[in-house]
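Asks: Can you look at this prediction? I've put the sequence above it.
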Amino acid sequence: MKAAVLNAFGEKLAIETLPDPVLGTGEVIVDVVAAGVASYTGGVLSGARKYLLELPVVPGPGGIGRVRATGPDATKLVIGEWVFCDPTIRSRDDAVRPDMMLLGWTAVGPAALPLHRYFHNGTFAEQVLLPTENVTPIGEIEAADAGRWCALSSLLVPYGGLLAGDLRPGETLVINGATGGFGSAGIVVALAMGAGKVVATGRSEGALEDLAHRFGPRVQPARMTGFEQDDRRLIGKVAGGPIDFVLDLLPREASPSQVLAAVLAVRPGGRVVLMGGVGRQGGDGLAPPYPWFMRNDITVRGKWMYPRIAVSQMVRLVRAGLIDLAQFDVTEFSLDKANDAVTYAAANAGSLRLIALRPDRSC
């Protein structure tokens, strides 16, 4: 099979021919049709993000494809059907404390390296090997739409946070970091789940205005200044009433004060879910105001990725018409142009934008 291979951090991806994956029990081989390219892929490939990857490796966390082969334990998957490849792989020998990894992206700690060594290569390739439980049918689609269905990867992350925080219909939600890929996708999901109002925070006035224009009066923009007290007051003013839930999706470049501005705006008895990257670059993390959390009965929860059942639930939201994938702007590259795709993704990050590799297409 043809694949884009990272042989050394800081090098360009090499387009190589690798042996096809070999099927084992409890596994599925998928012919990859489209694989999303995140805006920060360049930081992963350069080593700047310090992700736990053993090289050489085929990058690529998740994608859309068709089932090529299944193991003897698969009872419902059909050869040739369209599926989503879930990159969140969990060890199977400890249901309470599973070790986890993102396929072709990073092991979550050294204990997950055995997983990474076995399910080693990601979806920047013509074929990929996955655990059976990481392959979810999405129903019939046109091959031309496979890149757009890569939006599932963007939608599922905030969906995991909204499920963790138990978003209820009619509630007022703050999405902190709403102008990024995950944040803007979070708006889409929150509205589909029945949020009454979404306060979208961000620094780009133009991006915030675009979100408000796209989604109408249920989405209210709040442009952040970097001054915690001023930003907190603005969030409360824009909300126009009690804030039930804060979902933080700020990137690692953000400061703790940006997190606190939203967190401290939540009402007494409210909920906060932290899914962002603040503090991961070695700077200060979030110093929680312990007495304030305690006295105001605030529920704070961290969440990484999403539960396995979320994938089929997200597919149902799309199929029901509650989420329209046409909202996403898609730019596609053939596998041979993988390095161009990485460069383009870094330069064109933003709200509801998708960059996809198409291993099914030639130059």
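Replies: Good, I have the coordinates. Numbers count the residues shown, from 1 in each chain.

Asks: From here on, just use CA atoms for contacts and neighbour counts.
Replies: Fine.

Asks: And the strands in the stretch 51-200 of the chain?
Replies: 63-70, 82-85, 88-90, 100-102, 106-107, 127-131, 135-137, 172-176, 197-202 (DSSP state E, counting those that start in this stretch).

Asks: who touches the third one?
Replies: This means strand 88-90. P98, D99, M100, M101, L102, L103, L115, P131, N134, M305 (CA atoms under 8 Å, 6 or more residues apart in numbering).

Asks: quick one on the thing from earlier: take the strands of the stretch 51-200 of the chain and write them to a markdown table, including mean neighbour count and distance to A265.
Replies: What follows is the strands of the stretch 51-200 of the chain, written out as a markdown table (neighbours: other CA atoms under 10 Å; distance: least, CA to CA, whole Å):
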| stretch | mean neighbour count | distance to A265 |
| --- | --- | --- |
| strand 63-70 | 25 | 37 |
| strand 82-85 | 28 | 37 |
| strand 88-90 | 21 | 32 |
| strand 100-102 | 24 | 33 |
| strand 106-107 | 23 | 34 |
| strand 127-131 | 26 | 42 |
| strand 135-137 | 22 | 38 |
| strand 172-176 | 28 | 9 |
| strand 197-202 | 26 | 11 |
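
Asks: The structure to be compared is supplied as follows:
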Amino acid sequence: MKAAVLEQFGQPLVVQEVPDPVAGGGEVLVEVLATCVLPYAADVFGGVRRYPLETPVVPGLGGVGRVLALGPDATRLRVGDLVWCDPTVRSRDDARTPDITLQGWSSRGEGGLALSRHFHDGSFAERMVVPTENVEPLGDLDADQVVRWAALAVPLVPYGGLLAVGLEAGETLLVSGATGNFGSAAVAVGLAMGAARVVAVGRNTEVLAGLERRFGPRCRSVALTGDAEADTTAMRTATGGGADVVLDLMPPEVGADVVRRAVMSVRPRGRVVLMGGVGMLGGDDLALPYPWIMRNDITVCGQWMGPRTANGRMIALARAGLLDLAHEDVTRFALDAVNDAVAHAAAHGGPFVRTIITPQSAA
């Protein structure tokens, strides 16, 4: 089969023939129909993000596929099923604290790296093998829907964070870093989950205004000015005195002081979930005052990805129309044009703009 291989960091991907993967017990062989290229993929492949990804590797973060073969432990999946392939792979020998790898992308700790050596290759290929529990049926979709559903990897990230802090219908959510790919998806997901108000925070005033137009009066925005006191006041005002939940998705290049202001706009007994990149490229770490956390009963948690059950629940939100995938701006590339796709994604990382590779299409 054909696959795009990252042979060394800092070099272009090479599309070449590689051995066909074979599914064993507990695994599913999938024909990859569409997979999303994230805006920062160029930074990963260039080594800028320093991800623990061992080369050579076929990268790619999940996607939509069709089942070609099943292991003997699958009881409900059938050959021919259209499925979503979740890239978050968990070890099976520790249910409480499993090691985690993002198949074809990244991993956590030594255990995650060891796991990645088995589930090593991702979705920039004509076929891939994934764990049985990572395959979620999608039902019938037409070709146009398939490419839009391939971007499910983006809203699944903030959805995992909002599940972790238990966002409830009627609450107020503040999204710190709302103008990028993941942050704008967080706004859509928060509204889909029933938030009464979502406050989008960022620097790009044009994008913030676009979010307000797209989502209407339940979405409000705060444009950061760099003035700490003014920004904090604006966030508290926009949330009606303090958010119930603050979700941080600021990228690595943003300073910790910007994140700190958003975190401290949460109301007493509020919850904060950290999913951004502060400190990943150096710089100050996030410091929060102990007395403020303790005396205001603040819950602060970190979340990397989400639970396995998030996949089916998010698919249900999209199926019901609560999370609308139809309005996304999708650009398709054939597998042979993978490097063009990576460059396009880097240059088009705005809200609801998706770059999709369709490995079965001709170049």
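Replies: Great, that's in hand. Keep in mind the model is a prediction, meaning the values are calculated, not measured.

Asks: export the contacts of strand 88-90 of structure 1 to TSV and tack on distance to A34 of structure 1?
Replies: TSV is the format used below for the contacts of strand 88-90 of structure 1 (distance: CA to CA, whole Å):
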residue	distance to A34 of structure 1
P98	28
D99	27
M100	24
M101	21
L102	17
L103	15
L115	24
P131	19
N134	16
M305	21
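
Asks: Quick check: of those, which lies closest to L155 of structure 1?
Replies: Distance to L155 of structure 1, by CA to CA, is smallest for M305 among the contacts of strand 88-90 of structure 1, at 10.5 Å.

Asks: Test my guess that the closest one contacts S153.
Replies: No - under the criterion of CA atoms under 8 Å, M305 of structure 1 makes no contact with S153, lying 9.9 Å away.

Asks: The two: which is more packed in?
Replies: Set M305 of structure 1 next to S153 and count neighbours by other CA atoms under 10 Å: S153 wins out with 24 against 17.

Asks: Assess the claim that the more buried one and G62 are in contact.
Replies: Yes - counting by CA under 8 Å, S153 of structure 1 touches G62, with 7.0 Å between them.

Asks: hey, what's in contact with both of these two?
Replies: Contacts common to S153 of structure 1 and G62, judged by CA under 8 Å, 6+ apart, are G36.

Asks: can you give me the helices for the stretch 101-250 of structure 1?
Replies: 113-118, 146-149, 151-164, 181-192, 205-215, 228-239 (DSSP state H, counting those that start in this stretch).

Asks: In CSV: the ones you listed, plus distance to I15 of structure 1.
Replies: Formatted as CSV, those follow (distance: least, CA to CA, whole Å):
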stretch, distance to I15 of structure 1
helix 113-118, 21
helix 146-149, 20
helix 151-164, 24
helix 181-192, 27
helix 205-215, 35
helix 228-239, 47
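
Asks: Minimum distance to R361 of structure 1: which of those has it?
Replies: Nearest of the helices of the stretch 101-250 of structure 1 (CA to CA): helix 146-149, 11.9 Å.

Asks: which helices and strands sit right next to that closest one?
Replies: In this structure, helix 146-149 of structure 1 packs against strand 27-36, strand 63-70, strand 329-334, strand 353-358, with contacts taken as 3 or more CA pairs under 8 Å, 6 or more residues apart in numbering; DSSP states H and E.

Asks: could you dump the ones you listed to JSON lines with distance to L162 of structure 1?
Replies: Shown next, in JSON lines, are those (distance: least, CA to CA, whole Å):
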{"stretch": "strand 27-36", "distance to L162 of structure 1": "22"}
{"stretch": "strand 63-70", "distance to L162 of structure 1": "22"}
{"stretch": "strand 329-334", "distance to L162 of structure 1": "23"}
{"stretch": "strand 353-358", "distance to L162 of structure 1": "21"}
